[in-house]
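Asker: Please find the sequence and the predicted model below.
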Amino acid sequence: MLHIAIIGSGPAGYYTAEAAAKEWGEDVRVDVFDALPVPYGLIRSGVAPDHQSIKGVSRRYEKTAFSDNVRFVGNVRIGKDVSIEELQKLYDAVVLATGAPQDRTLDIPGNDLRNVIGSAAFVGWYNGHPQFADLAPNLAGRHAVVIGMGNVALDVARILAKSEAEFTGSDIVAHAFDALRQSEIERITIVGRRGPYQIQMTPKELGELGELERATPHVAQADLPPEEEDAILEPGLRKSVAHLRQFAAIPDSERGTKPIVIDFAMFASPTAFLGDDTVAEVELERTGLVEGRAVGTGETFRLPADLVVTCIGYRTSPIEGVPFDERAGRFANEDGRILPGLYCVGWARRGPTGTIGTNRPDGYALIEKIASDFDSADRKKKEGRAGFDRMAAKRGLKIVTFQEWKRIEEAEAAAARDGSPREKFVDVEAMMQAIRPSA
């Protein structure tokens, strides 16, 4: 019997578990660990709450989770409740599928001002992640600045701009829903260092900005290259740029008919956040492109900013005893191999790139490497989950099984407001109470 521990129950973790079950069938036992009592990682706490069709991929992971040789082990903190070294003594292979849950930060003055928030924290706040449930951003100002030109920046801008009715069908948590209903934001500026041809926004998500009930997107015509140059772009980017051209063509008179403007400020790089205690302005330097890179021109300007959300990328959380590449913000590895018997997959391996679906071939490729390693290795017999269960019992760990997670899910569905699929628990104690009311 081959024993595999996978740390992280998001897409990378469950695709890897799926691949292991297909590779070895009944000759493998896979334990999928998560620090929270609930599974699915960024599917639950990263995907925008108004994108329920994307969240539906969890049904595929549920099929894997209910298989006889895969087990969910929730509410276990790796590095605190149990170490990597201890897991390696129990399992033949330990796979880190922990994603990239930490914000990359802008190393500029004023980054520590109040209401300057990283996207991991802001998205976690409106998605109900227990770590960020108490964030309480101040939405009483008129101006929000969102820094970044990827889909996360679009998510943040769209959530800030939506009307109450447009959240019907979403699972945005109650504390965020209530705060957004009272928001006084009138202008949202999306800032990017480069231009339209360098954006990372996908057409579907970008197009949604043009369909909002109470917000109008705006792009400056001067930021757009000649339209005939679009022909050289790959199809996805060409569609995204077409949306930007549509936004630029919206007349000023039409923009004035809706209470919120979503403005694109391209060729601008933030140099400082300004304010006494809370952010009040963003200082930016105008940029130009040199061989595709953004280069400062020395000309600066300022934008009013009562809220700033930085959406400039993510980093993996280091784990004691695991080699880490500080510059890349992920585990140091060669094609997923970190040390003998220790592997990584998904964002923990390659950094925060690709879509949810990208993790499937990544997980399958890693299992092929593990199979190759153990075909040629003189493998010692290890205890796997039986050994872990004894350790957990001795330490008094309150493990959450997948069947118990389903009870949490049922309780969240029962608590949902009208038009919402669920009302998420936003703290671990409440989740545990839903499982064991008498505890």
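Answerer: Good, I have the coordinates.

Asker: going forward, measure contacts and count neighbours with C-alpha atoms only.
Answerer: Fine.

Asker: Now tell me what touches stretch 98-105 from outside.
Answerer: Contacting residues not belonging to stretch 98-105 are listed as 7-10, 12-13, 111, 118-121, 310, 312-317, 330, 346-348, 351-352 [Cα atoms under 8 Å, 6 or more residues apart in numbering].

Asker: Quick one: residues in contact with stretch 275-284.
Answerer: 110, 113-116, 268-274, 300-308.

Asker: which residues touch Phe331?
Answerer: 316, 318, 322-325, 338, 344, 348-349.

Asker: take the one below as the second:
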Amino acid sequence: MTFVITRPCCNDASCVSVCPVNCIHPTPEEPEFATAEMLYIDPETCIDCGACVDACPVDAIFPDDELAEQDEPYLRLNADYYRDHDVEAGVPQLVRAPKLPDDEVHVAVVGAGPAAFYAAEELIRHPSVRVDVFDRLPTPYGLVRAGVAPDHAKTKRVERTFASAARKKNFRYYLGVEVGRDISHDELVDRYHAVLYASGASADKRLGIDGESLPGSVAATDFVAWYNGHPDHADDVYDLSADRAVVIGNGNVALDVAQILLTDPDELAATDVAAHALEALRASSIREVVVLGRRSIADGAYTNSEFLSMGLIDGVDVVIDEADLRLSPRLAKQVADDSVDSTIGSKIRLAREYAENGEGGNRRRVVFRYLTAPTAILGEERVSGVRVVRNVFDSASDRVVPSGESVEIDAGLVIRSIGYRGIAVEGLPFDDDTGVVPNEAGRVLGDDGAPVPGHYVAGWLKRGASGGIGTNRFCGQETAGALVDDVIAGVLPTPGSSREEVPELLAARGVHVVDADGWAAIDRAEREAGRAIGSPRRKIVTIAGLREAAVSAHPSDS
């Protein structure tokens, strides 16, 4: 028997550190870890000890003889990885936490998503460090709560790791507090030795084509927030009366959106999907979702795990035209020689299997179209379709170029899923071209290229909007490590005021802070409401409603 890693894999590498035979790769010591789709267990090396199962925070690892039928393809995905990867590489290194001075170090963390929590978790390992986490929403967990698809319930179990960190005595919540409005950057700098921003990348990228602003053309960032119950989007309304939607993009978010539009609402009802979204999806007329990719199947930015899951949606056909599976001459030769990278090879194999299977006669279908780029979104008063151009490979460079062949696809909804982008933060330098704060290992760099003492970033604001939960773990830990090194080096500034002034300062401004007890009350209320309807939780989707639930923990504050 061997163990197998399946779809919920979060890449946080908790399993790697406990494996006694180094059979899980890539490890954080290997260069490709930062871009890996998931982690893989070598079936030839695994000794069936089960240590990885206990360590996995999202319950993604199973014995091969206990796999559910839909998870059986992961046996091959795990084995295929080791066709061109070596289990001898990247032996995990045990790193001891450095000893800090006994004097207290006060750190403000702005943001409460994965990168923020992983940085905070690393910092509070040191008893002398006090971490206060600020977030403008009354709820923590960032994109784990508001970005991970509702049907990815196991992936959301990483929240248990975050909750464990939040229970430490040297951790404190300031939820429902917006830095820049309720308290300024300068006021934090004056009260903390260090301020670490991990506030994410919430803006959407633009296509820059005609018709992009028509009603019915929407950003995936907004649509995802809507069906996940983000308070900023609870009142959004989407017209789902057409029978076809087009999703522009080839990443995991694009596939999540397609899956939500096509999944039977009765199945979604058993998830934590927002009630308003579920009601709209029950009334939806959409029966086909076309997913457009500008480049070839080999360049799909979604993971094999997510691509595989599209074929498991009950009542939905996955349709791919063989003609859309053209490869560049270079890659076609690698496939023929069986020398193609195993991850890319698996992606091509899965696509070819979908194409060979053809349509199964289901009422709903998802159509993947590769080498197809949008040139205009069509419509007068609202979206009526998309004009696309077929791309071909330039024989000299292997790059895709427009062929000049143009077609139109009728659609009543177009969802642009081409990525997130960071937003400038008051008090920090910002690179508009890259959408990140200039930094070195998380240390914010000033205009002169030197670190700004006491200023740090982590997550998407640090490196750009790419990578998932596991990437954010090591990103947050790297920043925390830089901060700890600066403590030891004695380069952090001394606060002019005390962090203990913050509650009084916020109260004087009429800010109702949601603390750990308040969040626990919200969590409890949502879970109780969920149990009544057979779902994990029913999210409260307004700021007022969240604050009302939080007040039950402190009745005297109402």
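Answerer: Nice, I can see it. Only a predicted model underlies this, so the values are computations on that prediction, with no experimental measurement involved.

Asker: TM-score for the pair, please.
Answerer: Laid over one another, the chains give 0.95 as their TM-score (TM-score structural alignment, normalised by the length of the first structure), with 434 aligned residues with a Cα RMSD of 1.7 Å.

Asker: hang on, the earlier thing: of the contacts of Phe331 of the first structure, buried ones?
Answerer: 316, 318, 322, 324, 338, 344, 348-349 (16 or more other Cα atoms under 10 Å).

Asker: For the stretch 51-200 of the second structure, just list every one of the helices.
Answerer: 51-55, 73-81, 114-123, 143-146, 159-166, 185-191 (DSSP state H, counting those that start in this stretch).

Asker: now the longest one: which residue numbers in the first structure?
Answerer: What it means is helix 114-123 of the second structure. Helix 114-123 of the second structure corresponds to residues 11-20 of the first structure when matched by TM-score structural alignment.

Asker: now the fourth one
Answerer: Aligned using TM-score structural alignment, helix 143-146 of the second structure spans residues 42-45 in the first structure.

Asker: and the residue nearest to the spatial centre of the first structure, what is it in contact with?
Answerer: Centroid-nearest residue in the first structure: Gly46, 3.8 Å away (criterion: Cα atoms, centre = their mean). By Cα under 8 Å, 6+ apart, the residues touching Gly46 of the first structure are 120, 123-124, 127.

Asker: isn't Thr73 of the first structure right up against Ile399?
Answerer: You called it Thr, but residue 73 of the first structure is Val. Yes: using Cα atoms under 8 Å, Val73 of the first structure and Ile399 qualify as a contacting pair, with a distance of 6.1 Å.

Asker: more neighbours, these two?
Answerer: Ranked by neighbour count (other Cα atoms under 10 Å), Val73 of the first structure and Ile399 place Val73 first, with 26 against 21.

Asker: what about that one, distance to Ser170 of the first structure?
Answerer: 28 Å (Cα to Cα, to the nearest Å).

Asker: The buried ones among the contacts of Phe331 of the first structure in helices, which ones?
Answerer: 348-349 (DSSP state H).

Asker: JSON lines for the buried ones among the contacts of Phe331 of the first structure, including distance to Pro437 of the first structure?
Answerer: What follows is these, written out as JSON lines (distance: Cα to Cα, whole Å):
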{"residue": "Thr316", "distance to Pro437 of the first structure": "35"}
{"residue": "Pro318", "distance to Pro437 of the first structure": "35"}
{"residue": "Val322", "distance to Pro437 of the first structure": "38"}
{"residue": "Phe324", "distance to Pro437 of the first structure": "41"}
{"residue": "Ile338", "distance to Pro437 of the first structure": "42"}
{"residue": "Cys344", "distance to Pro437 of the first structure": "37"}
{"residue": "Ala348", "distance to Pro437 of the first structure": "36"}
{"residue": "Arg349", "distance to Pro437 of the first structure": "39"}
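
Asker: Farthest pair within the buried ones among the contacts of Phe331 of the first structure?
Answerer: The most widely separated members of those, counting by Cα to Cα, are Thr316 and Ile338 (14.4 Å).

Asker: quick revisit: return the members of the contacts of stretch 275-284 of the first structure classed as buried.
Answerer: Here, 16+ other Cα under 10 Å leaves 110, 113-116, 268-274, 303-308 buried among the contacts of stretch 275-284 of the first structure.
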